[in-house]
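K.L.:
Below are the sequence and a predicted model; questions follow.
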Amino acid sequence: MSQGTKEPRSWMIDTRPLSVRTFRRTWVGNGAAYFGFQFTAVAVPVQMFAVTGSTTWVGLLGVAGLVPLLIFGLWGGAAADVVDRRKLLLTGSVVTWVTTLALLVQAMLGVRSGHLLLLLTAVQSAGFAVSSPARQAIVPRIVPESLVPAANTLNYTASTAGGVLGPLAAGVIIGIWSTGTGVIVAYALDALLFTVTFWATWRLPGIPPSTPSGATERPSAGLRGIVIGLRFLVTQPVLLLSFAVDLVAMVFAMPRALFPAVAQEQFGGGSAVGWLYSAIAIGAMAGGLTSGWIGRVKRQGLALIAAVVAWGVAIALSGLAHSLWLMVLMLAVAGAADLVSAVYRQTIMQTFAPDHLRGRLQGVFTVVVAGGPRLGDLRAGATADLTSVTTSWVGGGLVAAGLAVVLGLTSPALIRYRPEQGPSDDR
């Protein structure tokens, strides 16, 4: 693989990791799964709003997914350091697929229960939390370390491509049919596309846990194993700060719980909801396709802070827009910034942590990355009900940008971080 690792100077996306067959297969499977999941990601809040008429209930979907995410994300991360990561991926994928089928059945039966939607969202979150740490932790095991930023960029770009096409297609489906029929079709397409992920995961080679040299204890997937990972994390300010800025960005500046209400009340419903849910992903995909420069940046911590500030400002500006297309444009700018932020956060975590702890830290990372937007859903929905949609949307973006600047200035370890500063990996 050495001939494929020469660093390109182009601004276009770095595709060298696709020359690795195992990575290429997982990349295709993950992209198909994320595309399919976007149908469910749109259908569930749309169905919830149709059933309850409340943005707070839509925001509660985030809370429903948060608790199992906290529990199973940490456990899944610890398990990824103890068991074969391929087997763990298969287990989590089965849970996710069965939950999608349950969502399809309840929609076909015409069940109008917000509580059932919350329950199924929680179970689906548990499946995601079990598999996600292993899915990300395998990347440095199947590509050379020098290609980890490029591999992460490809993964995020594929997922955002699905994030563009999936919500747009879901919006068209919901716009053509009634809400009830539209969500049925959306759930069915998600269940069908998820089979591609099963194929890609099944074809993975075994990825057993690694053991650091000199280790005398058997690693644990229980509380002791989780504590070991957390103990390492709290001694590493670079990792702590990278997690903190992401929480700030997602909790305060994620407006997606407001999309169903804005689409209905400001733009007359129909396909507008699909455009809103796709907008951030459109920008992220554009950012990914022009991301050849990302791997050449050495001050990754500073770039991460700058990207989060840009995200918050763009979100605030989008909330002031009265035109659908201007709102989509500003959300797309935010999405491009989020792509840059996501790649650097993931790369810092993967290259900073030794492999025998990578699963546990990836579990914490999963809790932060997936839990932050869920808390953001609750914050956005509840704030909008108490004040207004505009106040919740714009104010959250400005707060996120300001807090990111404060964190960067008061805790300079992240701003000063360069990749070669990571601790050594005893493998």
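P.N.:
Yes, it's here. Numbering: from 1, shown residues only.
K.L.:
contacts, neighbours, all on C-alpha from now
P.N.:
Fine.
K.L.:
contacts for stretch 53-70?
P.N.:
Outside of stretch 53-70, the residues within contact range by Cα atoms under 8 Å, 6 or more residues apart in numbering are 45, 48-49, 114, 117-119, 121-126, 128-129, 257-258, 261, 367, 370-371, 373-382, 384-385.
K.L.:
and after the helix or strand where residue 373 lies, which helix or strand comes next?
P.N.:
Using DSSP states H and E, residue 373 falls within helix 355-386. Note on helix 355-386: by DSSP H and E, the next helix or strand toward the C-terminus is helix 389-410.
K.L.:
mind listing what's buried in the helix or strand following that following helix?
P.N.:
Later in the chain than helix 389-410, the nearest helix or strand by DSSP H and E is helix 413-416. Across helix 413-416, burial judged by 16 or more other Cα atoms under 10 Å covers 413-415.
K.L.:
Mind giving me the packing neighbours of helix 413-416?
P.N.:
Contacting helix 413-416 under the criterion 3 or more Cα pairs under 8 Å, 6 or more residues apart in numbering; DSSP states H and E are the following elements: helix 237-253, helix 300-319.
K.L.:
distance between the longest one and the chain's centre?
P.N.:
Average the C-alpha atoms of helix 300-319, do the same for its chain, and the two points are 16 Å apart (Cα atoms, centre = their mean, to the nearest Å).
K.L.:
ok, and for it, which residues are buried?
P.N.:
For helix 300-319, using 16+ other Cα under 10 Å, the buried residues are 300-319.
K.L.:
Columns distance to residue 186 on top of the helices and strands packed on helix 413-416, output as CSV?
P.N.:
Formatted as CSV, the helices and strands packed on helix 413-416 follow (distance: least, Cα to Cα, whole Å):
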stretch, distance to residue 186
helix 237-253, 26
helix 300-319, 27
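K.L.:
Tell me which of those helices lies nearest to residue 353.
P.N.:
Residue 353 sits nearest to helix 237-253 of all the helices and strands packed on helix 413-416, at 9.0 Å, using Cα to Cα.
K.L.:
before we move on, back to that, identify whichever of the helices and strands packed on helix 413-416 lies nearest to residue 280.
P.N.:
Residue 280 lies closest to helix 300-319 among those, at 9.6 Å (Cα to Cα).
K.L.:
Let me know the next secondary structure element after the closest one.
P.N.:
Under the assignment DSSP H and E, the closest C-terminal helix or strand after helix 300-319 is helix 324-352.
K.L.:
Comparison target, given below:
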Amino acid sequence: MSSTENPDPTESIELPRRRRFVDLSPLREHPVFARLFIGTAISGVGYWVTTVAVGLFVFDITGDTFAVALVGGIALVPMIVAGLWGGMLADAFDRRFVLICSSIIAWAAILGIVALAAIDEFVEGRPEVWPLYVLTTLNAVAATISNATRSSVTPRIVPEHMVSRANALGGIAFGLQMTIGPALAGVLVAAIGFPLTFAVDAVLFTAGFLGVVGLPKLPPLTHTAKPGWRSLTDGVRFLRNAPNIRMSFIVDIVAMSLGRPYVLLPAIGASVLGGGAVTVGVLTAATAIGTFLTGLFSGPVAHVHRYGVAIGRAIMLFGAFTALFGVVIAVAATGWFGPVGQEWHQVNLPLLLLAALALVGTGASDEVSAIFRSTMLLTAAPDEMRGRLQGIFVVVVTGGPRVGDMFAGGLAVLTTLWLPPLAGGLAIVAIIAVLVRVQSTFRHYDARDPRP
């Protein structure tokens, strides 16, 4: 079947053969999806370059870990609003048009960050931090709307039985983005400075924009209320009667709010493990390697049907790896392995490798959860609700980490760098075990009979 806007649900479905490696059939058989996938993968590298470089830039200006945490904290409420509003836009209007508009706004914000870094480079004195907060918030708002809309597009350009495989491919793209982007950010900041590092994102963004422009028109399939109170209440009413989708949001909030050590990485690279910006890049990329490996070996996902069980076990494993990372940092903080410094050759290499392995585990287990959560949402919800539910989903997956950044940064300021990942990881294991136990419909969810 050729790629069309609305794949025929009566098309004969060939059962996927059992395989170990990722299934590439969504890319081979659906060129519209392939163009969007490739463009998003390339532009995502630039997004992660900027994400890591902004944290380093703020830390370079202020020397304050909590100031780094505020990059996400300040953007949290606007992102929540953008996610809800963007989901309503995606349900009420042509999704291609919404993607084009939000992409242009994000592009403008990136160019503003480039200009601010250039001013810092060539003008005497350090800049104020607040313009950077404003620009990163604008970029986050536009990206939230884009992500909500882009995710709701997938079932319109690939058939339903391929959605889980398409989501697994997304894990490979995300893994590559997070592997290459953060590592590239650390190297570029050290080699060419902040202005040109941010400019890389502006250039790579072009690929994502071309992927969006190449989409067909994607108008609503049924009449949907225009963005506003009625549209929002319709979505909330649906979610109130969708216990499985609702639980998929709750378990992810728990994981992301308590298992986010990334805001601590600049301080860890400066004073605990050593290595400075290079260590930050390596540790951030380690999570992405785990994500990539899960996507690469995602062949079995087409044969997994008990999504609730798979999600619960994956998130508990995520919590265990997060706690392990905290243990490694606690050992490094004792100073038993000698002094460290901010130069790349002054790193505590054995403990850096152990910390990286723990983060590989968090990335792999989180991606298992993400594949099944996103597939549950896209296949159990009707098309006219997918935008709004994706908006809530994007708020969860982007807002939860911001809460996590605030939790980790604030607790680290009050205590020590290793306590947030250790305590948060153990709490994740305990809370998820209880939630999955008490929500029986989620525990017994079967993808062969998807029910919201």
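P.N.:
Sure, I can see it. Please read these numbers as outputs of a predicted model, since none were measured by experiment.
K.L.:
Superposed, how do the two chains score by TM?
P.N.:
Scored against TM-score structural alignment, normalised by the length of the first structure, the superposed chains reach a TM-score of 0.95; 415 aligned residues with a Cα RMSD of 1.4 Å.
K.L.:
if we can go back for a sec, ok, so of the buried residues of helix 413-416 of the first structure, who is nearest residue 140 of the first structure?
P.N.:
Nearest member of the buried residues of helix 413-416 of the first structure to residue 140 of the first structure, counting by Cα to Cα, is residue 414, at 21.8 Å.
K.L.:
Map that closest one across to the second structure for me.
P.N.:
Residue pairing (TM-score structural alignment): residue 414 of the first structure is matched to residue 442 of the second structure.
K.L.:
cool, residue 324 of the first structure as well?
P.N.:
Matched across to the second structure, residue 324 of the first structure falls on residue 352, judged by TM-score structural alignment.
K.L.:
That match and residue 282 of the second structure: what is the separation?
P.N.:
Using Cα to Cα, to the nearest Å, residue 352 of the second structure is found at 9 Å from residue 282 of the second structure.
K.L.:
Next: residue 291 of the second structure.
P.N.:
As judged by Cα to Cα, residue 291 of the second structure and residue 282 of the second structure stand 14 Å apart.
K.L.:
Compare neighbour counts for these two and give me the winner.
P.N.:
Between residue 291 of the second structure and residue 282, counted using other Cα atoms under 10 Å, the more crowded position is residue 291 (33 against 23).
K.L.:
Please, where are all the helices along the stretch 51-200 of the first structure?
P.N.:
Under the criterion DSSP state H, counting those that start in this stretch, the stretch 51-200 of the first structure contains helices at 55-80, 85-108, 114-137, 139-142, 148-176, 179-202.
K.L.:
Can you lay out the ones you listed as JSON lines showing mean neighbour count and distance to residue 292 of the first structure?
P.N.:
As requested, these are exported to JSON lines (neighbours: other Cα atoms under 10 Å; distance: least, Cα to Cα, whole Å):
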{"stretch": "helix 55-80", "mean neighbour count": "26", "distance to residue 292 of the first structure": "30"}
{"stretch": "helix 85-108", "mean neighbour count": "20", "distance to residue 292 of the first structure": "30"}
{"stretch": "helix 114-137", "mean neighbour count": "23", "distance to residue 292 of the first structure": "21"}
{"stretch": "helix 139-142", "mean neighbour count": "18", "distance to residue 292 of the first structure": "19"}
{"stretch": "helix 148-176", "mean neighbour count": "24", "distance to residue 292 of the first structure": "8"}
{"stretch": "helix 179-202", "mean neighbour count": "20", "distance to residue 292 of the first structure": "26"}
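K.L.:
To residue 397 of the first structure, which of these lies closest?
P.N.:
Comparing the helices of the stretch 51-200 of the first structure against residue 397 of the first structure with Cα to Cα, the closest turns out to be helix 55-80 (17.1 Å).
K.L.:
how far apart are that closest one and its match in the second structure?
P.N.:
Its matched residues in the second structure lie on average 1.0 Å from helix 55-80 of the first structure after superposition (mean Cα distance after the TM-score superposition for the first structure).
K.L.:
That helix corresponds to what range in the second structure?
P.N.:
Under TM-score structural alignment, helix 55-80 of the first structure corresponds to residues 65-90 of the second structure.
K.L.:
Can you verify my assumption that residue 233 of the first structure contacts residue 361?
P.N.:
Yes: in this structure, residue 233 of the first structure is within contact of residue 361 by Cα atoms under 8 Å, at 7.4 Å.
K.L.:
These two: who's more crowded?
P.N.:
Using other Cα under 10 Å, the more surrounded residue of residue 233 of the first structure and residue 361 is residue 361, with 30 against 18.
K.L.:
dump the residue contacts of that one.
P.N.:
Counting by Cα under 8 Å, 6+ apart, residue 361 of the first structure touches 77, 229-230, 233, 349, 353.
K.L.:
mean shift between stretch 149-168 of the first structure and the second structure?
P.N.:
Stretch 149-168 of the first structure versus its aligned partner: 0.9 Å mean (mean Cα distance after the TM-score superposition for the first structure).
K.L.:
what stretch of the second structure does that stretch fall on?
P.N.:
The aligned range for stretch 149-168 of the first structure in the second structure is 164-183, by TM-score structural alignment.
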